[in-house]
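Student: below are the sequence and a predicted model; questions follow.
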Amino acid sequence: MSVQDIDRADFVKRWEEWHRAKDEELAAPHGFLAVTGLHWLGPEPARFADAPGAWSATADGVVVDLAEGEELDVDGTAVRGRYAFGTIPERAGRYAGWGDAVLEVARRGGHDILRPRHPDNPLRTSFRYTPAYDPDPRWVVTGRFLPFAQPRPVAVGAAVEGLEHVYDSPGQVEFELAGERHRLTVFPASAPGSLMVLFTDTTSGVTTYAANRSLRIAAPGPDGMVTLDFNRAVNLPCAYTDLATCPLPPAENRLPVAIEAGERIPLERGGRP
């Protein structure tokens, strides 16, 4: 499909609906803007101001010891005293309710963490919207998925210094932009067969967030063809708050071109409306 074939009014309407829904999810009562702390758990029990109980990471997983009068809601069941969340897989998490807050227990980069989410967090209550470039069909690019013979483990850095994430990459996506051919290493996304790419470009640190942006790509067609809609390049949570462990792009995903599409530097980081 060429740019001329796209109904611009419908294109803009669908983008606006998508972007509004993305911001609503981010700023939901227990969305990422509600996070009030990033607590790294160790073998010694520790208490935190924004969560009940004493938390520790043991050989059998995350454990919380609740004091008299303290209670959590785990999967609809009231929990008191000592509770073991069990071993949590990498990039997974469990959630427990505490009043109007939700406590996220997760594992990132081989470490167990606790991230309380409070709806009254000022970062959430003051959020307005995420600045973005005006949607433009010329940033919808056709590419080709180039699968590896076997998925390759790719280690990338993180927004938290010293932390490392490892993803199994199924291959790369090749596409042409402004007469130049580029390749990006991709990772699996949540929907079956779909892909996710982390990247920077020459707008990074100027008009877009310096560390990374993310783009989801629908599953390749039978011929390996894919569509990259850079209008839907989004910020990861680390663009808004330091309480995130977001992955950084692999070195080969630093594009030497300006992708003037998608989300820009958030207002919370000094971005311009």
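Tutor: Right, received. Where do you want to start?
Student: make it CA atoms for all contacts and neighbour counts henceforth
Tutor: Fine.
Student: G193 against G221, yeah?
Tutor: No - the criterion here is Cα atoms under 8 Å, and G193 misses it with G221 at 9.9 Å.
Student: quickly list what's touching both of these two.
Tutor: Counting by Cα atoms under 8 Å, 6 or more residues apart in numbering, no residue touches both G193 and G221.
Student: now do stretch 165-183: everything it contacts.
Tutor: 108-109, 141-148, 150-158, 184-188, 247, 252-253, 255.
Student: mind redoing it with 6 Å?
Tutor: Defining contact as Cα atoms under 6 Å, 6 or more residues apart in numbering, one finds that stretch 165-183 is touched by 109, 143-148, 151-156, 184-187.
Student: over to stretch 87-104?
Tutor: Under the contact criterion Cα under 6 Å, 6+ apart, stretch 87-104 has outside partners 60-61, 72-74, 105-108, 114-118.
Student: which two from these end up farthest apart in space?
Tutor: D60 and H118 (27.7 Å; Cα to Cα).
Student: can I get the buried part of the contacts of stretch 87-104 as one ChimeraX selection?
Tutor: Here is the ChimeraX command that selects only those of the contacts of stretch 87-104 that count as buried (16 or more other Cα atoms under 10 Å):
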select :72,73,74,105,106,107,108,114,115,116,117,118
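Student: okay, now the one to match up with it:
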Amino acid sequence: MTAQDIVSETFVQDWQAWYAEHERILADPHGFLAITSLNWLDETPQRFADAPGEWSTGPDGVVVELAPGEQLQIDGETVTGRHAFGVIPERASLFPKSGDAVIEVAKRGGHDIVRPRHPENPLRTNFAGTPVYAPDPRWVVTGRYVPFDQPRPTTVGAAVEGLQHIYDAPGEVRFTLDGQELALTAFNGRAPGSLSILFTDETSGVTTYAANRALSVGAPAEDGTVTLDFNRAANLPCAYTDLATCPLPPAENRLPIAIEAGEKIPTERL
């Protein structure tokens, strides 16, 4: 086996490990495939068929009124009667338990929501994996991160009609692919210093999900160098379920080339 063969084998093995972990998280018993409803709260108490209690929200945050015989488990404690969750920060979620389910309580786009997650949901139990392009080193690109003078508040649409998300964009990533000079607005990633990029391209709506894909990028080097591995372009939850509130890419993140790499349209959407 040549050195090139070893590098190629390692590249594929690393990608396979990434893909397996991504699929594992997606198919978690309480992951996005387990969601059974998306419920928007207001000041009028509402009861939902897949969650205990009557739910409402107001200036002091989300409240649930549990009827006799109903209960939730919160931080290991059994809760009955009335429980106030308080004001939930934007993009935060709480996960009280109800039997083998969790009842996500969250804020998205300035609105409080209740989103039950049941492991037996057919979307999850029937999940057979996400179609994907074979990994190819040609889609690993070196780019340069260019920070903005100040983070730019960026308003983007959402998978749910009428909903908007606002993110601070710290900068953009510039790179060359197929002879074209390109740039993508980046948001902050989950790990400190890392970046997250939402984009579409010429495959969107053809072989890949139409609305968006996401690419995680490691923290830039001191000179701004970053690696874009489009083999790891991933679907967001809205690619699988209409019960997700995923953000859409900013308008400038529509690439004028076909990125034939990463995850394709889920079987559930075909």
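Tutor: Great, that's in hand. Since we're looking at a predicted model, the values are computed, not measured.
Student: can you calculate the TM-score here?
Tutor: With the length set by TM-score structural alignment, normalised by the length of structure 2, the two chains reach a TM-score of 0.98; 267 aligned residues with a Cα RMSD of 0.9 Å.
Student: dump the contacts of stretch 87-104 of structure 1 into a markdown table; add secondary structure as well.
Tutor: Converted to a markdown table, the contacts of stretch 87-104 of structure 1 look like this (DSSP: H, G, I helix; E, B strand; the rest coil):
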| residue | secondary structure |
| --- | --- |
| D60 | coil |
| G61 | strand |
| L72 | strand |
| D73 | strand |
| V74 | strand |
| V105 | strand |
| A106 | strand |
| R107 | strand |
| R108 | strand |
| L114 | strand |
| R115 | strand |
| P116 | strand |
| R117 | strand |
| H118 | coil |
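Student: G86 of structure 1: which of the contacts of stretch 87-104 of structure 1 is nearest?
Tutor: Of all those, G86 of structure 1 sits closest to G61, with 4.5 Å by Cα to Cα.
Student: the closest one is in contact with Y83, isn't it?
Tutor: No - with contacts counted by Cα atoms under 6 Å, G61 of structure 1 stays clear of Y83, the gap being 10.6 Å.
Student: ok, and the closest non-adjacent residue to the most centrally placed residue in structure 2?
Tutor: Centroid check for structure 2 by Cα atoms, centre = their mean gives L236 as the closest residue, at 4.4 Å. Leaving aside its sequence neighbours, L236 of structure 2 sits nearest to R213 (Cα to Cα, 6 or more residues apart in numbering; 6.3 Å).
Student: that neighbour -> structure 1?
Tutor: Using TM-score structural alignment, the equivalent of R213 of structure 2 in structure 1 is R213.
Student: quick check: the gap between that match and L248 of structure 1.
Tutor: 9 Å (Cα to Cα, to the nearest Å).
Student: next one: P135 of structure 1
Tutor: 25 Å.
Student: ok, V197 of structure 1 next?
Tutor: Looking at V197 of structure 1 against L248 of structure 1, where the rule is Cα to Cα, the gap reads 10 Å.
Student: returning to what we had before: might you report the residue contacts of the match of R213 of structure 2?
Tutor: Residues near R213 of structure 1 by Cα under 6 Å, 6+ apart: 198-199, 234-235.
Student: likewise for G109 of structure 1?
Tutor: Neighbouring residues of G109 of structure 1 by Cα under 6 Å, 6+ apart: 163-165.
Student: alignment lookup: it to structure 2.
Tutor: In structure 2, the residue equivalent to G109 of structure 1 is G109, according to TM-score structural alignment.
Student: helix or strand for V62 of structure 1, just tell me which one.
Tutor: Element membership of V62 of structure 1, judged by DSSP states H and E, is strand 61-65.
Student: tell me roughly how far that strand lies from structure 2 on average.
Tutor: Strand 61-65 of structure 1 differs from its equivalent in structure 2 by a mean of 0.4 Å after superposition (mean Cα distance after the TM-score superposition for structure 1).
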